[in-house]
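[1] can't give you the sequence, but here's the structure:
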């Protein structure tokens, strides 16, 4: 395989696609918007799933599975307001059978097999979850319900990009029901903190917590919490969302419960989720012109060992040492691969695993054996060093932690360098046009102003930040209209 990449500086979009294809994360399927996640990419998703699933279960959540299809009548259930689901780009099932054309090896829709009630392939599951909760909830004794689902969803995207925006994606979606507003609010915020911890400590993705403005919140929610990050090209990416649904869905589906006092009240709810777009975030945030750079915590392989030999005798000597080293590392829980494939040169292997972003590469040949050393290559710094063969097994675990920290700190520094506090609209437009990034600016809170800024600059309000920075909470004047503003919000171009 040719492992050369388009440079970021030449064409960021092509660089991104090149990495995904050449590192064998995924490929196009032949159906627009639907991708094939290859074994290496899927193993990254499995590592994400394993870690986040553990965190969710430790916080009291249970896994469940709801059907893939939703009756159309329940999806658009609020005829008066029609505001609980605004994604019109749904995949609709209208027939349940095809028939073969006579004299042709082709198929056509069998009109006799038309469904009486059309079905929607789930874009999200609230419209099937809440009718179910109506059957399951009668009393406060049935609450809270803390469920999470791992599955897929379909949203018929018009503009697609591998992992970042696909018509089908893998995800987890949580759906909880509570007896009080306070309990549901606590749940939504707790999940936001779980996502933040998962993103920063496991994926090395620094994020900013915030609240979506009302014009961009999830349809059917009272509050949408989010975490946002900035990619290397200065565009923002929404990493995850957590929605406080209030009583909107329980009222729409008439989900009530008997309180301890004998009163009848509507249930309070939340929903939340992350998806395979996180793999795209890993690519865009950490990688370079040599390929992927994966944080050790998420990398399917943490250490790759490559032998360098000319004959079978040298190969046998190397094998003895490598298997001993590999066994010692695996006992520490380190994911190790020994690539002894004799049909690929060491140089080709170097390029292959650099492209795949393996954190540590160890090379061993006759020279290393004679000197009781190994050559060690760090993917994050792209530097080689030599280490004692006797000490290497005890040092790898510490080195992996250092690599994880370094990758995270580089991302933090990048976000800091791409964050600006501005009060002048001309400067605002210049920054958005030239560098992108997070712009902290005052906004008057109106939809009209938000849309005008977007039309003129392509920048949107990513969130109203939640943090302890008092400077952001000082009132001022809207950067566009000059009207009063309570605090600064975050603007950015986005994916």
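    Structure's in. What do you need? A quick note: this is a predicted structure, and the numbers were derived from the prediction, not measured. Numbers count the residues shown, from 1 in each chain.
[2] drop to CA atoms for contacts and neighbour counts, all remaining ones
    Will do.
[3] right, and the helix or strand after the strand or helix carrying residue 237?
    Using DSSP states H and E, residue 237 maps to strand 236-246. The element immediately downstream of strand 236-246 (helix or strand, assigned by DSSP H and E) is helix 248-252.
[4] tell me what whatever helix or strand comes next after that next one is packed against?
    Sequence-wise, the next helix or strand downstream of helix 248-252 (DSSP H and E) is strand 256-258. In terms of contacts (3 or more Cα pairs under 8 Å, 6 or more residues apart in numbering; DSSP states H and E), strand 256-258 is packed against strand 264-266.
[5] Below is an additional structure, to be compared with the one above:
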């Protein structure tokens, strides 16, 4: 199964598309630009949800749910926000269908036109801030720390499963604060939550930073981001956290009574990650044999495959395996015993290799006689024989080792693909021949940023948080530059 994949070296994009389909993660739907997330893919997303949801709740956030539809007038209240999303909006104009008089089928009922069009949410700032006006009166109501798990629609013309679809799943946090300082601290706190999740759950190293003005979220005063590097040398924005200032509070007239009894506008943040993380997970770790999943996010952490001739041998193997399955599950390890008699062991080995199951156990008649299990790890494809009495402790340690190993491998790849350049010619050469993140001086102007983007397709991915003073000259204009920024081609 996995052996039929196009190799990454041959065609990285084709490899990715084939892997998503063959590993049973998702498929294109009957609706152009939308995807069906299949059970195995959704099981990974559920693990991501569970991990993030706990982290949000541990930092004081609560979940709520807001409408899918947003009155068009709401979007026009914050000028830069509507400008940023106007070209991607799906619009509901009517509320009823009817049969055509000529019997040709169902048509829109022209008499059922909405008084005001509704926008299918591309993001929820406007509907949420209209709601917060009713929820917030006093400093006692702050901070308000709300998250929602939802779907959003952004009408993309060029789509790719998980990475860019017209509809996608995500979480979006929306918080309100009494002071600018508190809101900034919240935006940075969530940035660190996202980075923690990416590195410790996804085993994906990221660089934390801020976006340039032209790359900020529409309506934000500051956008914090985590940027990851894929195996093909392209960057992927894995999460963003926005300091919105008082822009939305002013647009929706959300004021509160301060401790001193004065009226002031609240300070806001919003932040989100989406099913795009699934694409990041696939492209960070997987290989030419299929998925490589970090144990913390793998739907099945351990699979056990019996190798037998006849039902008598299978019964003996099953009796040996049943207590092991119970013991592993009691330790919180997800395990599958695949005793299907419709597929041969070789087919099963290929299937679980393709699906990225971290640990595979094989047990046959010889293993029963010698009191051992054959153990294969997905990340390195190494096999070893382990005594039955040591198997549970071995698996526990192996899952930890795999989680760490794939992170270390990805981190080494990232480090090997961060290049420092001083001239524009050198920049272009490195971009084409090596790829990855390129650290270079930039004069801080949108004009230079656009010139680089137009000429090379590279964008400023972030101004790293720990950038520090490193004065130099812009590689394009020669103008003074206070620090280096990170460029890359990106998804």
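    It's in. Just so you know, these numbers come straight off a predicted model, no measurement behind them.
[6] Superposing both, give me the TM-score.
    Taking TM-score structural alignment, normalised by the length of structure 2 as the basis, the two superposed chains have a TM-score of 0.98; 490 aligned residues with a Cα RMSD of 1.1 Å.
[7] Just give me the mean distance for the strand holding residue 237 of structure 1 relative to structure 2.
    Comparison of strand 236-246 of structure 1 with structure 2 after fitting gives an average deviation of 0.4 Å (mean Cα distance after the TM-score superposition for structure 1).
[8] Could you pull out the helices in structure 1 for me?
    With DSSP state H as the criterion, structure 1 has helices at 12-22, 39-58, 72-75, 126-136, 181-197, 248-252, 277-286, 312-331, 346-355, 366-371, 392-417, 425-434, 447-457.
[9] Let me know which of these is the nearest to residue 259 of structure 1.
    helix 181-197 (13.4 Å; Cα to Cα).
[10] what comes up buried for that closest one?
    The neighbour-count check on helix 181-197 of structure 1 (16 or more other Cα atoms under 10 Å) flags 181, 184-185, 187-189, 191-192, 195-197 as buried.
[11] And for stretch 83-100 of structure 2?
    85-86, 89-90, 92-94.
[12] distance between the ends of that stretch?
    37 Å (Cα to Cα, to the nearest Å).
[13] what residues are up against residue 39 of structure 2?
    24-25 (Cα atoms under 8 Å, 6 or more residues apart in numbering).
[14] What distance do you get for the residue nearest the centre of structure 2 to residue 353 of structure 2?
    In structure 2, the residue lying closest to the centroid (Cα atoms, centre = their mean) is residue 277, at 1.7 Å. Using Cα to Cα, we find residue 277 of structure 2 at a distance of 21 Å from residue 353 of structure 2.
[15] Quick one: the residues in structure 2 that stretch 435-452 of structure 1 pairs up with.
    Mapped onto structure 2 using TM-score structural alignment, stretch 435-452 of structure 1 covers residues 434-451.
[16] Distance from the chain centre to that stretch, please.
    25 Å (Cα atoms, centre = their mean, to the nearest Å).
[17] picking up where we left off before, winner for burial among the helices of structure 1?
    helix 277-286 (a mean of 23; mean count of other Cα atoms under 10 Å).
[18] neighbouring contacts of that one?
    16, 19-20, 41, 44-45, 162-165, 169, 203, 205, 230-232, 237, 239, 292-294, 407, 411.
[19] need the contact list for residue 302 of structure 2.
    333-336, 357-361.
[20] One more pass at 6 Å, please.
    335, 359-360 (Cα atoms under 6 Å, 6 or more residues apart in numbering).
[21] In strands, which of those fall?
    Among the contacts of residue 302 of structure 2, the ones falling in strands (DSSP state E) are 335, 359-360.
[22] Return the list of helices and strands in contact with the strand holding residue 237 of structure 1.
    Using 3 or more Cα pairs under 6 Å, 6 or more residues apart in numbering; DSSP states H and E, the elements in contact with strand 236-246 of structure 1 are helix 181-197, strand 223-230, strand 268-275.
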